Structures are given as structure tokens and as C-alpha cells.
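Q: this one's sequence-less:
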């Protein structure tokens, strides 16, 4: 049985990988600001949907509690993720502000 050795990656090959990823990121048409706005809008829509389903359940317009529970959990998970991202962004900002130039 012949076992081939692991080939190493030279510095030039790593630069090509990083450069390709950078160029791909530059070609993206969505800015971080637009992505963030869209994400917050989607979280808000999930919150509104969950609230509407809860109201409909309370008024007797919906009898399937599973749909209401799923909508509420989706809204909760989306909000938790949004808060986690916000916390990380604030922490990163504080860390940058503590840096001495």
C-alpha cells in the first residue's frame, strides 16, 4: 500500500487564497449596513407575527396552539440572536476605543 505524504502550503499559495476571498467579498453587493437593517426588519416582522398570533389565540380565531408556540419561539430566538450580535458589536467597539495609537 502506497501512502502519499501531505503537501505543504507555501506562503504564496496562502496569499492567493486570501486574495481570492477578499475579491469575492468586494464583489458582494450587500453592505453590512444593509444586511443589518434587513436582519432587524426580519426580526421585527417575526415579533409582529408572534404577537398577532397570540392575539388571535386569545380571541379564539386560532385553535392550533402549535402555530402560536412556534411563531413565539422563532421570534424569541431571533431576538436573542440580535441581542447577542449587538453585545458583540458593543464589546468590539469598546475594545477598539481602549486601543492606544
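A: The structure has been received and is ready for your questions. None of the values given here were measured: they were computed from a predicted structure.

Q: going forward, measure contacts between C-alpha atoms and count neighbours the same way
A: Fine.

Q: now do residue 30 against residue 18, distance only.
A: 20 Å (Cα to Cα, to the nearest Å).

Q: now residue 37
A: 28 Å.

Q: now residue 50
A: 42 Å.

Q: counting contacts, what elements does the longest helix seen in the chain pack onto?
A: Longest helix of the chain, by residue count under DSSP state H: helix 65-98. Applying 3 or more Cα pairs under 8 Å, 6 or more residues apart in numbering; DSSP states H and E, one finds that helix 65-98 contacts helix 32-59.

Q: buried residues in the helix it packs on?
A: Within helix 32-59, the residues scored as buried using 16 or more other Cα atoms under 10 Å are 43, 46, 47, 49, 50, 51, 53, 54, 57.

Q: for comparison:
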């Protein structure tokens, strides 16, 4: 997303049209790290749920299965995003200057 200068104030589309402040400024790497941390936490929770199911100590089978499916979907989405980024990078490398 592009930062749009308006009257010498930087407006970022994701900031809801509000001026950028130290609270709203985030780097791409921080956003990416946060997203990957959430995926990792979900996978860890899914592993715990699978262990509970396998050992027979599951308290709520319904919630355990939901956790497992959520982590599966998050992992699939992460892999697809990675594939798209790699495709875009390869396409840029094929461009002639």
C-alpha cells in the first residue's frame, strides 16, 4: 500500500485515513513476523489437541477438531502466499531492463 501525502501529512490507506503516527507505522517484516507467529501458535495448539485426542484426555472433542482445522487452513494459506511471493519474485527476475 502506498502512503499518500496530503498537505505534508502522510496518510496510509490501512490507517483508515488517519495520519501516520508511531502507533500506526509498522514495517512489512513486523507484519509478516506477526502473521507467522500466529500460524505457529495455531500449529502448536493443534499439536496439543491431537495429542489429547490420541491419549484420550480430550475435554471437548468439538473444539479440538476446530483447532486442528483452523491450523490446517492457516498453514495452507501461508503456503499459498509463499508460492505467490516466489512466483512474483521469479517473474521480476525474468523482466528485462
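A: Received it, and whenever you're ready, just let me know what you need. Every value quoted in this text rests on a predicted model; they were computed, and no experiment measured them.

Q: just to revisit the earlier point, tell me, the longest helix of structure 1 lands on which residues of structure 2?
A: Mapped onto structure 2 using TM-score structural alignment, helix 65-98 of structure 1 spans residues 61-94.

Q: just give me how far the matching stretch sits from the chain centre.
A: Stretch 61-94 of structure 2 sits 9 Å away from the centroid of its parent chain (Cα atoms, centre = their mean, to the nearest Å).

Q: next, the mean deviation of that stretch compared to structure 1.
A: Superposed on structure 1, stretch 61-94 of structure 2 shows a mean distance of 0.7 Å to its aligned residues (mean Cα distance after the TM-score superposition for structure 1).

Q: ignoring the adjacent residues along the chain, who's closest to residue 9 of structure 2?
A: residue 19 (6.4 Å; Cα to Cα, 6 or more residues apart in numbering).

Q: what's residue 52 of structure 1 aligned with over in structure 2?
A: Using TM-score structural alignment, residue 52 of structure 1 lines up with residue 48 in structure 2.

Q: in the match of helix 65-98 of structure 1, what's buried?
A: 64, 67, 68, 70, 71, 72, 74, 75.

Q: just want the most central residue of structure 2.
A: Closest residue to the average C-alpha location of structure 2: residue 35 at 3.1 Å, with Cα atoms, centre = their mean.

Q: what is the aligned counterpart of that residue in structure 1?
A: In structure 1, the residue matched to residue 35 of structure 2 (TM-score structural alignment) is residue 39.

Q: sorry, back to before: make JSON lines out of the buried residues of helix 32-59 of structure 1 and add distance to residue 96 of structure 1.
A: What follows is these, written out as JSON lines (distance: Cα to Cα, whole Å):
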{"residue": "43", "distance to residue 96 of structure 1": "28"}
{"residue": "46", "distance to residue 96 of structure 1": "33"}
{"residue": "47", "distance to residue 96 of structure 1": "33"}
{"residue": "49", "distance to residue 96 of structure 1": "38"}
{"residue": "50", "distance to residue 96 of structure 1": "37"}
{"residue": "51", "distance to residue 96 of structure 1": "38"}
{"residue": "53", "distance to residue 96 of structure 1": "42"}
{"residue": "54", "distance to residue 96 of structure 1": "42"}
{"residue": "57", "distance to residue 96 of structure 1": "47"}
